[in-house]
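Undergrad: Turn this into a structure:
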Amino acid sequence: MLVRPELLADALRGREGARMGPMQRMRGTMITYRVDIVIPARDEQVLLPRALASVERSIAVAADHLRAPQALSRRSPTCVPGVALDPGALDARVTVVADRCSDGTVAVARRHAHRVLEVRADSVGDARHRGCAAPWGPGSELGAGGGPDGAGSAGSLLLATDADSTVPEHWVIEHLRHREDGAEAVAGTVAVADWDERDAGLAERYRIEYARRDDHVHGANLGISREAYGALGGFRALPVGEDQDLIDRCRASGRRVDTCSSAPVVTSARRAARAPDGFSDYLNALELT
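TA: Next comes the predicted model:
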């Protein structure tokens, strides 16, 4: 069962605080970790509930971890084992960007996300950017959960995933660990759990090809500080490769970009692509080899 977003937000928001350095730490105040999660969706009424449920679970696990970091620090895999997060509150908000949807996507999102933006985007890059750049507060299009003013904080983190994907329960906390360690952006990996729609040998071919590289970039598993996102101009309105483009510009600017394989996002192996030349088309091509 999905947690109603207004209840989740009330439970996780906690008192306002500030941190200096990556997360604006100040002595004598409760730390508030701010995370905005953006999910673009086009006609995803079937898979979106599962995606949102996984995100909500990851938020809840992160909130528990931040209440008692020492007690829970060893329960999840990490690429930065030496990093300790200070106790604090989690202010996490989920935006679904419903792009030209003709099914029940908007209704699903309004029940379970904090905010829903209905748009007619030029590309997936445009849709992602609209969700990341839209201000919170009066005048924004809020779903059932609403959301506080002031998303633009130097200590806040933007996370991107997709409507056909599910994140692991330690996804949010792992991205926070990398941010605390000084990373401005994190490029995470993806995995596929269900190959039923595909040829029998594709799973093994994918595993072999994927293992050849360690520099994967996926919009389904990407994190970036809001400060870096703003300085770089955010996702560009590209029909494909908007995720790689953002990470490339981040690296070119001299900012630190981490790769992370410890919190893979499970994505769909479906044949019908939502974005041209995206992950589905990559699998389609690999299937022909």
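Undergrad: alpha carbons only for contacts and neighbour counts from here, please
TA: OK.
Undergrad: all strands of the stretch 151-289 of the chain, in order?
TA: 157-160, 185-192, 222-225, 257-267 (DSSP state E, counting those that start in this stretch).
Undergrad: Compare those strands and give me the one nearest Leu48.
TA: With CA to CA as the measure, strand 257-267 is the member of those nearest Leu48 (11.8 Å).
Undergrad: Alongside the first, I'd like the structure of this one:
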Amino acid sequence: MLGIVIPVHNEEAWLTSCLQAVIQAAASPKLHREIVHTLVVLDSCTDGSACIAASFGIQTLQVQARNVGIARATGAQHCLDMGARWLAFTDADTRVSPDWLAEQLDQDSDAVCGTVTVNDWSGHAPQLALRFKASYNDAHGHRHVHGANLGVSAQAYRDAGGFPPLACSEDVALVQALQARGASIAWSAAPRVVTSARKNFRAAGGFGATLLHGFPEAGLANEGAACA
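TA: So this is what the prediction gives:
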């Protein structure tokens, strides 16, 4: 079984399109009908996110942590307890491609770090999109880490100790732990996702915050740089 974990904190504006894309990816013919379990972890939600997930028949768990590291770890552990051999992670403001999950598995690695694309820069100065395009390495061999596009085998995840309880950069910490244990990591641009450049971001040091507060001309090493 394959597990997909989506942490959610008041994401009713984005969640429908996210889940539609995830459901399509879970039905990819390239997965050869392997069972895929999608889990939405509702973290301190006070909006209609739970109802949206229920309308798609997707299981939810509730936590009151206001901490994305705890939310991802809770979801991951639930999928592991169900027997998942692979864990895939994305975010509620992200739309994965139809073959996103299959492309992660095709990398034949312990973990896969994928890239992100932004197709709506509304509300930002025009030069931000230009700077992002010029400095972000959307290609194989990149060194970006995004919780919106991350996959890891169950064994490697356990060996690395899982996500730490961090309010941001939990994805970076997990990848660093995987590297420290000699896990094979595919830095791949094959698993595609489109994410938002929203200003009302949820994580203080996440991708949205990095865009808003600027990023180095040499590129974004990871989306949690602002709170490293």
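Undergrad: hmm, back to that, now the strands of the stretch 151-289 of structure 1 in TSV, with distance to Glu287 of structure 1?
TA: Output for the strands of the stretch 151-289 of structure 1, formatted as TSV (distance: least, CA to CA, whole Å):
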stretch	distance to Glu287 of structure 1
strand 157-160	27
strand 185-192	14
strand 222-225	26
strand 257-267	17
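Undergrad: Ala109 of structure 1 is nearest to which of the ones you listed?
TA: Closest to Ala109 of structure 1 of these, according to CA to CA: strand 157-160, at 15.8 Å.
Undergrad: Nearest residue to the middle of structure 2?
TA: Ala148 (2.1 Å; CA atoms, centre = their mean).
Undergrad: In structure 1, what residue corresponds to that residue?
TA: Aligned by TM-score structural alignment, Ala148 of structure 2 pairs with Ala220 of structure 1.
Undergrad: Surely that match touches Ala160?
TA: Yes - with contacts counted by CA atoms under 8 Å, Ala220 of structure 1 reaches Ala160, the gap being 6.0 Å.
Undergrad: biggest helix in structure 2 by residues?
TA: helix 68-81 (DSSP state H).
Undergrad: Now do it: distance to the chain's middle.
TA: Distance of helix 68-81 of structure 2 from the chain centroid (CA atoms, centre = their mean, to the nearest Å) equals 13 Å.
Undergrad: Now do that helix: which elements does it pack against?
TA: Under the contact definition 3 or more CA pairs under 8 Å, 6 or more residues apart in numbering; DSSP states H and E, helix 68-81 of structure 2 sits against strand 2-8, strand 36-43, strand 86-89, helix 170-180.
Undergrad: The last one vs structure 1, mean deviation?
TA: The one in question is helix 170-180 of structure 2. Mean deviation of helix 170-180 of structure 2 relative to structure 1 after superposition (mean CA distance after the TM-score superposition for structure 1): 0.6 Å.
Undergrad: Please enumerate residues in contact with that helix?
TA: Helix 170-180 of structure 2 is contacted from outside by 68-69, 145-147, 156-157, 159-164, 185, 222, 224, using CA atoms under 8 Å, 6 or more residues apart in numbering.
Undergrad: Please pull up the equivalent of Gly3 of structure 2 in structure 1.
TA: Counting by TM-score structural alignment, Gly3 of structure 2 lines up with Asp36 in structure 1.
Undergrad: That match contacts Ala113, doesn't it?
TA: No - Asp36 of structure 1 is beyond contact range of Ala113, at 11.4 Å (criterion: CA under 8 Å).
Undergrad: The two: who's more crowded?
TA: Neighbour count, other CA atoms under 10 Å: between Asp36 of structure 1 and Ala113, Ala113 has more, with 30 against 20.
Undergrad: Roughly how far does the more buried one sit from Thr166 of structure 1?
TA: 15 Å (CA to CA, to the nearest Å).
Undergrad: Return the residues in contact with Ala27 of structure 2.
TA: With contact set as CA under 8 Å, 6+ apart, Ala27 of structure 2 has these partners: Arg33.
Undergrad: so what corresponds to it in structure 1?
TA: Match for Ala27 of structure 2 (TM-score structural alignment): Ala60.
Undergrad: separation between Ser156 of structure 1 and Asp162 of structure 1?
TA: For Ser156 of structure 1, the distance to Asp162 of structure 1 equals 20 Å [CA to CA].
Undergrad: go on, Ala273 of structure 1?
TA: Going from Ala273 of structure 1 to Asp162 of structure 1 by CA to CA gives 13 Å.
Undergrad: what do you get for Asp103 of structure 1?
TA: 17 Å.
Undergrad: Those two: who's more crowded?
TA: Ranked by neighbour count (other CA under 10 Å), Asp103 of structure 1 and Asp162 place Asp162 first, with 26 against 13.
Undergrad: what about stretch 189-209 of structure 1, how long is it end to end?
TA: Distance across stretch 189-209 of structure 1, first residue to last, is 13 Å (CA to CA).
Undergrad: thinking again about what came up before, need the helices and strands packed on helix 68-81 of structure 2 in CSV (columns: distance to Asp138 of structure 2).
TA: Shown next, in CSV, are the helices and strands packed on helix 68-81 of structure 2 (distance: least, CA to CA, whole Å):
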stretch, distance to Asp138 of structure 2
strand 2-8, 23
strand 36-43, 27
strand 86-89, 19
helix 170-180, 18
